[in-house]
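Engineer: For reference, the sequence and a predicted model appear below.
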Amino acid sequence: MTTFVLAAIAAPAQAAPLSRTDKAQVERLARSLGAKTSFVVTDTKGRTLAAVRPATRRPLGSVTKLFTSSAALLGLSAPPSTAVELAGTLGPDGTLTGDIVLRGGGDAGLDDTGLTRLRDAVTAAGVRRITGRVVGDGSLFDAAIGGPATSGGFDQEFDGVVGALSFEHGRATPGGPYQTDPAAAAAAHFDDLLEAVGVVIPNGAVSGTRPPIPPLATVDGDLAELIKTTNTDSSAVTAETLGKLLAARGGRPGTSAAGADAVEAVVGTHLKVQPRLADSAGFVAGSQATPRDVARLLRQMDRRPTFRRSLAKGGEGTLRGRTVPSGCRAKTGTLRSAKTTTLAGICRGRIFAVLTVGPATERARRVHDQIAGVLGRR
């Protein structure tokens, strides 16, 4: 079984040269986007194959998520988990005198599968009635449900709300609307799951902070899937959650600013790259790096199968509808408020990053895809 798994994982492509003609073409394409475009291509050994202002910092847009996902893989020793606690006394008749606490551990992928497992642990313990209520505790993070772009408020472009305890990115029902209190929404859904199997709960679910006690049961999130969602689908809510989780695991407050600092610290220590990050999702212009640092990160992280599988292939995820060749894996980025368009990835062993400020998004994307087309051919 192990042999099969190892064989099924594609190894990183080996160092690939770039012809003089192709070098001239990609540099000409990058320069055509103006003086605020920075660009580099390296091989898998870090040797520069083509470059235009490669050491100049530019806003990253969602290419920021490459730094966040790398820091999560390097800095989290265990996946995020969600716990259920019986905060009270359980009598022989199945009455819990007290509350059930659902404690969030920063799993942005919490869904019905995980909550049902926790529900089953409660009923297996013999709970039949609760005198209190279900309390959702998301206090591992602060109360901000968005990023710095909205001063922590709800962000329409975030595909959900950020929270240490969050069911389906902030819903109270599967596929329902997002709620501004994700912990209360998750608790309400857990309450519904318990009542559906006959547990009597006379009081409505709420959010709140409770002192932690030994959990009755926990469910772990799928870190590899969270990394893939961050990079292939460019999920802002997942990236921002991972940043806050890194901060909280490191003993800092679970805030957006602390998350950005934590990402910087991890990738700086492990990968020797120095981004300047203002968030973990790339939704503000203050998150910047040089193309050289982006390429250096990609070169080192591509050795890790979980990261390698997280990048979108041509035609999938955020590359759907683009003309990036199928032999490339890449991360897109767009930040319209800063007129920023970015693309970074790996095409046949050629590692590249192009960060553009100024030109219209569609024009920049077209040129970026042309660059990838050159790099993706044999």
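Structural biologist: All right, it came through fine.
Engineer: drop to CA atoms for contacts and neighbour counts, all remaining ones
Structural biologist: Will do.
Engineer: show me the residues around residue 276 that make contact.
Structural biologist: Residue 276 is in contact with 264, 286, 287, 288, 289, counting by Cα atoms under 8 Å, 6 or more residues apart in numbering.
Engineer: let's see 6 Å
Structural biologist: Shown in contact with residue 276 (Cα atoms under 6 Å, 6 or more residues apart in numbering): 287, 288.
Engineer: What separation is there between it and residue 129?
Structural biologist: 51 Å (Cα to Cα, to the nearest Å).
Engineer: And residue 363, by the same measure?
Structural biologist: Look at residue 363 and residue 129: by Cα to Cα, they are 61 Å apart.
Engineer: quick one: which helix or strand includes the residue most central in space within the chain?
Structural biologist: In the chain, the centroid-proximal residue (Cα atoms, centre = their mean) is residue 239; its distance is 2.7 Å. Assigned by DSSP states H and E, residue 239 belongs to helix 236-249.
Engineer: Structure two is appended below for comparative analysis:
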Amino acid sequence: MKRFLLLFLLPLFINSHAQTLQRRIEQAFQRLEKDPQMIYGTASLSVLNAVTGEVLFAGNGNTGLAPASTLKTITSATAYVLLGKDFTWETTLGHSGFVTADGTLNGDIIIKGSGDPSLGSDRYDKTKSALLLKRWTDALTRAGIKRIAGRIITDDRLFGTQTLPGGWPWQDIGNYYGAGPSTLTWRENQFDLIFKAGRVGETAVLLRTEPDMGYLKLVNEVTTGRQGTGDNVYAYSAPYSNTIYLRGTYGIDLKKTISASVPDPALDLAQHFRSWLKASGINAEVIRTARELESEKLPFQAATKILDSYASPSLDKIIYWFNQKSINLYGEHLVKTIAWKQAKEITTPDGVDVIKTFWSQKLGIDKNAMNIYDGSGLSPANRITTMSIVQILQSIKKEAWFSGFYESLPVYNNMKMKSGSISDVLAYAGYQTSSDGTPLVFSIIINNYSGSSSSARQKLFNVLDVLK
């Protein structure tokens, strides 16, 4: 009889707890919607049982909102599925022509990329720029090359000349977080600016760049801001330009390195490789990119001898940093690589369409619920529903690679979740186990809130605390 009563009461107990959790989530969400910061804004929250997929709560779950960087979770999941956790990008070093007895290469040195987002990055042991430049220099030395009579050519053609997704703001693209993808991305397509504050209202002195970017024209219009005003420095440039305008204010008490994006990463790589070779006693005068040669209708011969083939870190290691540090550049590389490996035209729109089509076919998500334009969430034109996000995140829980994906998510508010923020947008998406042991997956987004972002963020945390 006791066993019978236990079996009878247990479902009622579980259902009661589920209803209690649902009610608490609903009340917390209603408080958020009624908050003065949300008078002109829109909020959306979707929560599923992470194992069964049961909808525990959906507040405006089918309303498309700008997701900011929480979109990275969808790009990551799609890359895991379509590329595989062990996928790598290959970069080759070779030459055309022939090497004479005195060590002169009568031909070109050619570095050919395939879209490795980590080439020259400091985030991984083997990708650091100095290690790769030495590796390639040693390869030339082993081949007996002491002088290059031809050119150093960086072959950046695979990803085409459209380096930026449509809709990225002009104020973003000159800064490190707005760096666009290149077939030959180098050092994450960014460099550092070292400023020294002057008097308030007067010029903030640009002391140097790291590394040396002497081939670029930097127009410094930055002034010194008042104490406590912080970093309001923006770099303005265009793809393939050699001029960067630096504008805004640098707080008088600020001691911070500012990072800008590199307008032509393949050319930057050629510049630094030539300098490294010269320091190593190998002379090379002319550097060109394959894009330049094609635009000028100047032919060049492909490498007839490969001297080195370098493989990037595996995809799971790329995605770890992609989500941990929210590197927009990595997302755009993933989108173009997905298009490439699905035999589509290698463009951002084609890669995005592959992502939308895949999840539409796999989970039945309406493609109109995923109105996205990039892989990183930087575009303010992106719109996606929180219900779409949680359906995708719930579906991948059973995948063999899920542990790697889960590890890539940062921790905020003592919760494993990806954050997202652009102008007037805050968002979080991730996983949480409730106090009664219910595994949850959630996505929360607010758009067009008013007031401070720190205050709005705390109010989102107050809602998410109910899931604990």
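Structural biologist: Looks like it came in fine. Keep in mind it's a predicted model, so treat the numbers as computed, not measured.
Engineer: Need the TM-score between these chains.
Structural biologist: Put the two chains on top of each other and the TM-score (TM-score structural alignment, normalised by the length of the first structure) is 0.82; 348 aligned residues with a Cα RMSD of 2.8 Å.
Engineer: counterpart of the residue nearest to the centre of the first structure in the second structure?
Structural biologist: By TM-score structural alignment, residue 239 of the first structure lines up with residue 331 in the second structure.
Engineer: Same check on residue 184 of the first structure?
Structural biologist: Using TM-score structural alignment, the partner of residue 184 of the first structure in the second structure is residue 267.
Engineer: ok, back up a step: just checking, the residue nearest to the centre of the first structure touches residue 281?
Structural biologist: Yes. Counting by Cα atoms under 6 Å, residue 239 of the first structure touches residue 281, with 5.2 Å between them.
Engineer: More neighbours: which of residue 363 and residue 129 of the first structure?
Structural biologist: Per other Cα atoms under 10 Å, whichever of residue 363 of the first structure and residue 129 has more neighbours is residue 129, with 23 against 12.
Engineer: Assumed residue 330 of the first structure was part of a strand.
Structural biologist: Yes. Assessed by DSSP: H, G, I helix; E, B strand; the rest coil, residue 330 of the first structure belongs to a strand.
Engineer: what residues are up against it?
Structural biologist: 311, 312, 344, 345.
Engineer: burial of the third one, as a residue count?
Structural biologist: When neighbours are defined as other Cα under 10 Å, residue 344 of the first structure has 28 of them.
Engineer: Now do the SS call for it.
Structural biologist: strand.
Engineer: how about it, what's its match in the second structure?
Structural biologist: Structural alignment (TM-score structural alignment) places residue 344 of the first structure against residue 429 in the second structure.
Engineer: correct me, but that match touches residue 416?
Structural biologist: No. Applying Cα under 6 Å as the test, residue 429 of the second structure and residue 416 come out as separate, 8.6 Å apart.
Engineer: Quick check: longest helix in the second structure by residues?
Structural biologist: helix 2-34 (DSSP state H).
Engineer: could you say what helices and strands that helix packs with?
Structural biologist: The contact analysis (3 or more Cα pairs under 6 Å, 6 or more residues apart in numbering; DSSP states H and E) places helix 2-34 of the second structure against no helix or strand.
Engineer: Now the helix or strand following it on the first structure. Mean distance?
Structural biologist: Per DSSP H and E, the first helix or strand lying C-terminal to helix 2-34 of the second structure is strand 42-49. Compared with the first structure after the fit, strand 42-49 of the second structure shows a mean deviation of 1.5 Å (mean Cα distance after the TM-score superposition for the first structure).
Engineer: what's in contact with strand 42-49 of the second structure?
Structural biologist: 54-61, 386-387, 439-447.
Engineer: Just the buried residues of the residues you listed.
Structural biologist: Among those, those classed as buried by 16 or more other Cα atoms under 10 Å are 55-61, 386-387, 439-447.
Engineer: Strands along the first structure, start to end?
Structural biologist: Using DSSP state E, the strands found in the first structure span residues 37-42, 48-52, 58-59, 81-90, 95-103, 129-130, 134-137, 206-207, 217-220, 288-289, 312-313, 328-335, 340-347, 350-357.
Engineer: elements contacting the last one?
Structural biologist: For strand 350-357 of the first structure, the helices and strands in contact under the criterion 3+ Cα pairs under 6 Å, 6+ apart are strand 37-42, helix 291-301, strand 340-347.
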